[in-house]
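In: Mind looking at a prediction? Sequence and model below.
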Amino acid sequence: MGNGMNKVVDGLYLGNIRDSENRGSLSQNGITHILSVYNNAKPVLEDKTYLCINAADASSQNLSQYFKECIAFIHECRLKGGSCLVHCLAGVSRSTTVVVAYLMTVTPYGWEECLTAVKAVRPFVGPNAGFQQQLQEYQTTSVSEVKMSNTGGRRLKQWLIEQIKSGQYSGLEWEDDSLTMFRIPWKHAGKQDYNQEVDASIFKAWAVFKGKFKEGEKAEPATWKTRLRCALNKSPDFEEVTDRSQLDISEPYKVYRIVPEEEQKLGKTTAMVTTAGDIADLDCSSAELEELIKVASTDDYPSAIKRSYSPQEDGFNVQASPEYWSHGSIPVFSQMMISFYYGGQLMHSTVTSHPEGCRISPVQPQQRAVARGYSSDTMQSVHFPPADLIDNERQRQVTCKLLGHLERGVLVRANREGVFIKRLCQSRVFWSGHGEHGQHHGPVTCKLERDAVVKIFDTGRFLHALQLHQEGQIPAPDPTVTLCFGEELHDLSNAKNKLILVQITAMNCQQLLEAVNMRAVQSYNHSPSVEMSDEMASDQMARIYQDLCSYSAPQRTDCYRDNMTITA
C-alpha cells in the first residue's frame, strides 16, 4: 500500500515492508536505522541498524509496552544525524502507532494532533481501535514520564557548560558568581565590524557538534545562529533573561538562566517545555510537526500538501513539502486558468491541473530551482512571460526590474473549497477576488502578507452570490482572482495601468457560471430548439452543484493559518 516511504519530520520516515528492502529508496532518503514492527520481524540488510518488534496488527496486541524502547531508538538515530524508517507490513497501523507515540514524546502535541500530522503526509494511515486506545492511555499516564526521563545522549546543557568553561569563545562567559546565568554573544551579521570567525564561533561549534556542518562546506553563520537559538528556546534547561540582555551595544549579548531540574519538575517553565533532556536539542523539530497539524481538516483524511519552507531572514533554504489544503486530490477542483498581463496586455495563458497546485515564478536556472526543492514532481511550475515580449522600452526595463524581485514567486492551489495562495517573493502582492472574509457579495481587495497562506477565492461565497444572481438580485459573480505584483491595487478600474497582473480563474466555477448564463439566455428565447439544450444545461449545473456542494464548508474550521513557516 502506498507509493514509497513518506518523510514525517527530519530524520523520520514511515513506510511498508517493501520500502524497508528497497535499497535505492533507502539510500535516496539517507536511511541508517530501520524499526520493524510486525510478526516475526527480523533484520534484513547488513548495513542498517535494526530494532525489531514482534507485534500483530490486532486490537488485543499490547504495543505500548514497546513505546519507550522504540522512542529511544528513533531519537538516538536522529541525534546522531541519521534517518530512521519505521515500518510494518502495510505502513498503516502498527508503524503509524509507533511514530505517533514518538511525536507525542518530542513535541507538546497530543496523540490525535500527531496522528493528523502523520495523515497529512501519508493520508491512508490509521491505527486500529486498540492501538488508538493505547495512544490515549500513553498520553494521559506515561508520556510526561518518558519526556522527563529520556536523556538520549549528551544534552545541550552539558555541551554548553563545557564550552563556557573552556574559555575559547569570545563573549561566552558566566553572568553571575553562582554560575546560574551566562552571556552568549549576539552580534548581527549585518554589523560593519562583524567578524565571522569570532562572532559566529559558538554557533558554528554547535552546528559542528550536531553534524550540521563540516569544514569545507559553505559557511552559513545566520543558519548556525538560528539553530542554537532555537535549541535554547526549546530546551527546558534554559530561560532567556531579557532584562539582562544587551542587544544595542557595540558587543551585544543575550543572557540565559540555567533552570534547575527541581523547578522544571514543579512545572514553572512548562510554557517553554517541548521536550526534555537532549530531546530539546532537535533543531526545532516540533515546528515541523506544528506545520502539519495547525490547520487540521475535519475530513477523515486531511489531504497532504507540499510543505513549503518559507524564506527566512536567518538563511533557511526554500524547499517544497506538504501544505494543508483539503480535497486536493480531486482533479476537477485543481484546474485553474492562469493569465498574465503586462501593462494591461495579455501576454500568456495556461491551465494548471496538478493536484498539489503550482508555483508561479520567473524562469530560473535549473540548478537554482532544484536547490530550493521545487520540481515537477511536487507541484506544477508556471513562469512569468519574459519582459522581452514588451514593445515599450521603458515599460520593458521597469518590468524586468520588478521580475527580479519575484524570484521565489507564489504558491497557488485550488480545491473544492476555493483557491489558496502563499507569497514567498520579496515584492508586495495585492489581490482582488471573492476571498473568504469579504463583505457582502462583491470582490475584496487586500494586501497579501509574506508567508501567510490565504484563501483568495471562496467557493461557498461564490455559490451564494451565484444563487442571488440567478434570482436577479445581483450581477454575476466573477470566478477570477486578480493578483497585482509590486503595485497597490485599490480596484480593477485602473488595472490596465499596472505593470504585472496575474488572473487566476477557478475553472469549475467558471463552467458553472457559463451553464447558469446559458440557461438564462435559453429561457429568455423560448425557442423549441433550445429547450433540449436548456435541459442539458440544467443537468450540467446539477452535476457541478452536486460536486461543489457535497461538503459543509461554512461549518468547518479555517483550513489555513497565517504565517505558516517551517524551520529546518
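Out: The structure has been received and is ready for your questions. Numbering: from 1, shown residues only.
In: contacts, neighbours, all on C-alpha from now
Out: Noted.
In: Contact partners for residue 26?
Out: Going by C-alpha atoms under 8 Å, 6 or more residues apart in numbering, residue 26 touches 19-20.
In: isn't there a helix covering it?
Out: Yes. Assessed by DSSP: H, G, I helix; E, B strand; the rest coil, residue 26 belongs to a helix.
In: Distance check, it against residue 94.
Out: As judged by C-alpha to C-alpha, to the nearest Å, residue 26 and residue 94 stand 20 Å apart.
In: same thing with residue 108?
Out: 22 Å.
In: before we move on, what about residue 521?
Out: Residue 521 is 59 Å from residue 94, by C-alpha to C-alpha.
In: more crowded one of these two?
Out: With neighbours defined as other C-alpha atoms under 10 Å, residue 521 and residue 94 compare such that residue 94 has more, 27 against 13.
In: Wait, the more buried one touches residue 70, no?
Out: No. Counting by C-alpha atoms under 8 Å, residue 94 stays clear of residue 70, with 12.0 Å between them.
In: in the chain, which helix has the most residues?
Out: Ranked by residue count, the top helix of the chain under DSSP state H comes out as helix 528-548.
In: Touching that helix from outside, list them.
Out: 416, 459, 508, 512, 515-516, 518-519, 522-523.
In: which one of those is nearest residue 284?
Out: Residue 284 lies nearest to residue 416 out of the contacts of helix 528-548, by C-alpha to C-alpha, at 33.0 Å.
In: Pasting the second one now:
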Amino acid sequence: MEERIKNLRLKEWLIAQIDSGQYAGLSWENVEKTLFRIPWKHAAKQDYKQNEDAALFKAWAVYKGKYREGRDKADPTMWKTRLRCALNKSTDFQEVPEHSQLDLSEPYKVYRINTETDTDMGQEFSQIKAHVINHGSPSCIPPQNLPVPQPQQDCKTQSKNGDAVQILREAVVREHMYHWSEAPQDPRSPSLIITAPALTVTSISDIRLQVRLFYHGQLVLDVITCSPDGCFILQGQGPLGSERIYGPCSAQQISFPPPAVLHLPPDITQAMTHLLPHLERGVLVWVAPDGLFIKRFCQGRVYWSGPLAQHTDRPNKLDRERTCKLLDMHIFQSEFRRYLQGEGHRPRYEIDLCFGEEFPNSSLQETNKLIMAQVVPLFAVDLLQSVQTADKQHLDTFRTHGEEGQPDTPPLPQP
C-alpha cells in the first residue's frame, strides 16, 4: 500500500490533498470537481506565513524527495516553483487565468483538471517488457497473430499480390518493438512502441526534438534536445528555477542567436533587433505520452502550422499561457498504420513556428519571415526511416531476382 501511495501521479496526489481539507485555500471551485483553487501568495508579502502559505508546496517537495525535514534548507520559493513546474508540464491540468485572482490579499490560481487524458497509455508496453524480462531474449519471442516473414523464395511468390511488402514492413516494426522496449529510458535511442497485429502506438520514451532556427529563410541553429522536460526557445537566458519562468525548470534552453550571425540587409536586421526583446520568455515545447505540446510565455505573438493546425491557408495563433497540442499520438498512429499497409499518406509530424509575423498566409513566403523555427520529434523520424529502409531492402532484393529471370515487383511508393 505504501508503495502504491508513494507512486501516485500529480493528478491523483493533488486531488487527495484537495479532498483532505487540510490546506487553507485549497478547494474545489465547482460541484463537478473539474476546477480547483490553489492559494498563490507571494513570499514577499508582509503577511506571508511560511507554515501556512507554503504548506502545500512544501508537501509536494517532500513527496517527491526534493526536501528532507531537518536536513535540507527550507526554500519556499523553490517549493512553489517545483509544483508550478509540475502543473504546467502535466497534460492533466490547464490553468484558467480568467478565474484566477492574484491581486487580492489572499491570491489564488484556478486550474482545470483535464478528463480526456489516456490513463491506459503504456499498459501494453509494460506487459511486453514484463514478458521480455520473464522469458529471455526478445528476439526469440514472436508476436501473437503477426505473420512471420517467410524465406526469400516464399517472398517472391507473395510479392505478386503485394503481401511481401506488408510482411517485411511488419517485420521491421516487430524488430523495433522489442529492440526499443529493452531500453526505453535512453533518450538517444528510438523508443516508439508498436504492438501487433493492430500496430498500435502505446508509449513514447524517445523525447528528443530537433529544433532548427531560421532568420529570413537562412538556417542559423540546428539543435537536438534530450531533456525529459522539453525545451525553451527564447531570447536570452531565462534563469532556471526563477519565478520568471513558468514552466519545467530543467527544460533545455535554446536561445535565439544575435542577428549579426548573418549579413542581412540593414532594414531586416533592424526589424529583428526590435522583435527579439518581445520573445524573452519564449515558448516551451515537450513530448508527452499522448503527443507533442507547446506553451507560449513570451509577449510577442507566435503562429504555427502542423498536423493539428486549424488552418492551412491563414494564420494559426498560439494563445499565451495556454497549452496547445501540436501532434496527437492517436492520430499519428492511425495514419502510420494506414501508411504501413499502403492505404494512406506518410504521417505529418513537422511543426513550423513563426515569431512575430502571421503564419501561414499567402502574402509572404516562408523564406521572407524574420524568425522561424522547425520542431521535429525524432521518434517519428526514426520510425518512418526504419520502414523506408525495409522497403528499399525489399526492392533491392526483388530487383536482383528480376535480373535473374524472375518477375520484377513494381516500385514502392516513397514517403
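Out: Right, received. Where do you want to start? Only a predicted model underlies this, so the values are computations on that prediction, with no experimental measurement involved.
In: Quick one: map residue 423 of structure 1 onto structure 2.
Out: Here residue 423 of structure 1 is matched to residue 296 in structure 2, going by TM-score structural alignment.
In: List the buried residues in the helix or strand hosting residue 17 of structure 2.
Out: For residue 17 of structure 2, the host element (DSSP states H and E) is helix 10-20. For helix 10-20 of structure 2, burial by neighbour count (16 or more other C-alpha atoms under 10 Å) applies to 10, 14, 17-18.
In: got it, and stretch 309-322 of structure 2?
Out: Buried residues in stretch 309-322 of structure 2, defined by neighbour count with 16+ other C-alpha under 10 Å: 309, 312, 315-318, 320-322.
In: Quick check: the two most widely separated of the residues you listed?
Out: 312 and 321 (23.4 Å).
In: Nearest residue to the middle of structure 2?
Out: Residue closest to the average C-alpha location in structure 2 (C-alpha atoms, centre = their mean): residue 287, at 1.4 Å.
In: Okay, buried residues for the longest helix of structure 1 please.
Out: By neighbour count on 16+ other C-alpha under 10 Å, the buried set for helix 528-548 of structure 1 is 534, 537-538, 540-541, 544, 548.
In: Out of these, which is nearest to residue 116 of structure 1?
Out: Distances from residue 116 of structure 1 to those, taken by C-alpha to C-alpha, are shortest for residue 548, at 24.6 Å.
In: all strands for the stretch 51-200 of structure 1, in order.
Out: 83-87, 173-174, 181-185 (DSSP state E, counting those that start in this stretch).
In: In structure 2, what stretch matches the last one?
Out: This means strand 181-185 of structure 1. By TM-score structural alignment, strand 181-185 of structure 1 lines up with nothing in structure 2.
In: next one: stretch 263-275 of structure 1
Out: Following TM-score structural alignment, stretch 263-275 of structure 1 has no partner segment in structure 2.
In: swap in stretch 145-158 of structure 1?
Out: Per TM-score structural alignment, stretch 145-158 of structure 1 has no counterpart in structure 2.
In: Compute the first-to-last residue distance for that stretch.
Out: Length of stretch 145-158 of structure 1, first residue to last, C-alpha to C-alpha: 21 Å.
In: Likewise for stretch 208-219 of structure 2?
Out: Using C-alpha to C-alpha, the end-to-end distance of stretch 208-219 of structure 2 comes out at 20 Å.
In: Could you tell me where it falls in structure 1?
Out: Mapped onto structure 1 using TM-score structural alignment, stretch 208-219 of structure 2 spans residues 335-346.
In: Can you give me the buried ones in that stretch?
Out: So stretch 335-346 of structure 1, judged by 16+ other C-alpha under 10 Å, has buried residues 335-343.
In: contact partners of it?
Out: Residues outside stretch 335-346 of structure 1 that contact it (C-alpha under 8 Å, 6+ apart) are 347-354, 384-385, 390, 395, 414, 495-508.
In: Check which helix or strand the aligned residue in structure 1 for residue 387 of structure 2 maps to.
Out: The alignment partner of residue 387 of structure 2 in structure 1, by TM-score structural alignment, is residue 516. Using DSSP H and E, residue 516 of structure 1 maps to helix 507-525.
In: which residues touch the closest residue in space to residue 34 of structure 2 that isn't next to it in sequence?
Out: Counting by C-alpha to C-alpha, 6 or more residues apart in numbering, residue 113 is the residue found nearest to residue 34 of structure 2 once chain neighbours are left out, at 5.2 Å. Residues in contact with residue 113 of structure 2 (C-alpha under 8 Å, 6+ apart) are 34-35, 92-94.
In: coming back round to it: tell me the most buried of the strands of the stretch 51-200 of structure 1?
Out: Ranked by mean neighbour count, the strands of the stretch 51-200 of structure 1 are led by strand 83-87 with a mean of 28 (mean count of other C-alpha atoms under 10 Å).
In: Distance check, residue 180 of structure 2 against residue 134 of structure 2.
Out: To residue 134 of structure 2, residue 180 of structure 2 is 17 Å away according to C-alpha to C-alpha.
In: Which of these two has more residues huddled nearby?
Out: Under the criterion of other C-alpha under 10 Å, the comparison of residue 180 of structure 2 against residue 134 puts residue 180 first, with 22 against 9.
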